[in-house]
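A.B. asks: Task: produce atomic coordinates for the following.
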Amino acid sequence: MVWLHVVTVLVVAQYMGFGMLVGWARGRYEVHAPAVTGHPMFERLYRVHMNSLEQMVTLLPAMYLSAQFWSPLWSAAAGVAYIVGRFVYLKAYANDPKSRTLGFVMGFFPIIGLLAATLVGAMMAG
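C.D. replies: Here you go, the predicted model:
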């Protein structure tokens, strides 16, 4: 389970780092709170941050639930795939929002896999 905990900390740290990018963009592009629109680059970074939160809400419970039925190491590995996908998503979305699909899929499919593994594991155990 230790790797699951390490990956959880990395997921949260990544989210916090994305939040710091949003704060930096607020200052650089003079988008004063509580505004969430303004300069396009601020809006892109803000959306990456918010989308990461939306995904993280499903990732974390899915990791821990799947680890109850399968190897915690595999659940942690899915979390690492999510982290890599989020970085790809950040780079793509910041450059051109239309190119974000690969990063989104790289982060989303591990969540789907974890949820499916949890469902199968629960059905096998029940």
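
A.B. asks: drop to CA atoms for contacts and neighbour counts, all remaining ones
C.D. replies: Fine.

A.B. asks: in this protein, which spans are helices?
C.D. replies: For the chain, the helices defined by DSSP state H cover 2-28, 40-66, 72-95, 101-125.

A.B. asks: Identify the residues contacting residue 68.
C.D. replies: By C-alpha atoms under 8 Å, 6 or more residues apart in numbering, the residues touching residue 68 are residue 118.

A.B. asks: Another for comparison:
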Amino acid sequence: MGYEPRQCQLFSCNHLFDPRLGKAWLNTALLDCCPSVFFPFTAYFALQVIHARWQYRISPPRTTGHPEFELVFRAQVNCSEYFPIFTWLLWVAGLFFHQAVAAACGLLCLYTHLRYFQGYAAAAQGRLDSLYASARVLGLLLGLAVPRLLAHFLLPCCSPWMAVLVRPLQHLGAW
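C.D. replies: This is a model prediction of the structure:
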């Protein structure tokens, strides 16, 4: 008689699967909207850099020159650097916590990135309020994602491989 891990509904991702479409289809429409919305933001940031290059006559590949151009360029680079972190946190929070909450946080994070870009492009000190707001939203996504992610992989009721590792402890009565 083999060990059968018990089903754990608390940390399950079953709410993401649409039974009408089968297990192969992940129902993540809300999560898909945030990265899709980010690309127009990225295009806007890139167009602002192109405009600043034209306005201050700075040809590529130079990244230095007029101070106003450097502000716009640096704001665009900083926003692009946050995208992988944002995307990972958004998806993990959406898959392991709640899709709608993660999507709302994602849209809020995109708004703070826009405010960050606009503030930084105007003056270096103008970025601080939106930088802190963005960090708080990313921290919230991290707080939503990590506990559920760890629970999913570390609790034996949710992870078959962990159940195999915990079986000897269960026989000893230590788990």
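
A.B. asks: Just give the TM-score of the two.
C.D. replies: TM-score for the superposed chains, counting by TM-score structural alignment, normalised by the length of the first structure: 0.92, backed by 126 aligned residues with a C-alpha RMSD of 1.3 Å.

A.B. asks: circling back: if you compare the helices of the first structure, which one is most tucked away?
C.D. replies: helix 72-95 (a mean of 21; mean count of other C-alpha atoms under 10 Å).

A.B. asks: quick one: that one to helix 101-125, angle?
C.D. replies: 160 degrees (axes from the mean of the first three to the mean of the last three C-alpha atoms, to 10 degrees).

A.B. asks: follow-up on the earlier one: so which of the helices of the first structure gets nearest residue 34 of the first structure?
C.D. replies: Nearest to residue 34 of the first structure among the helices of the first structure is helix 2-28; the distance by C-alpha to C-alpha comes to 10.2 Å.

A.B. asks: That closest one aligns to what range in the second structure?
C.D. replies: On the second structure, the counterpart of helix 2-28 of the first structure by TM-score structural alignment is residues 29-55.

A.B. asks: what's the answer for stretch 96-104 of the first structure, then?
C.D. replies: So stretch 96-104 of the first structure sits over residues 123-131 in the second structure, by TM-score structural alignment.

A.B. asks: for that stretch, how far is the first residue from the last?
C.D. replies: Start-to-end span of stretch 123-131 of the second structure (C-alpha to C-alpha, to the nearest Å) is 13 Å.

A.B. asks: How about stretch 48-67 of the second structure?
C.D. replies: Note: stretch 48-67 of the second structure ends 15 Å apart using C-alpha to C-alpha.
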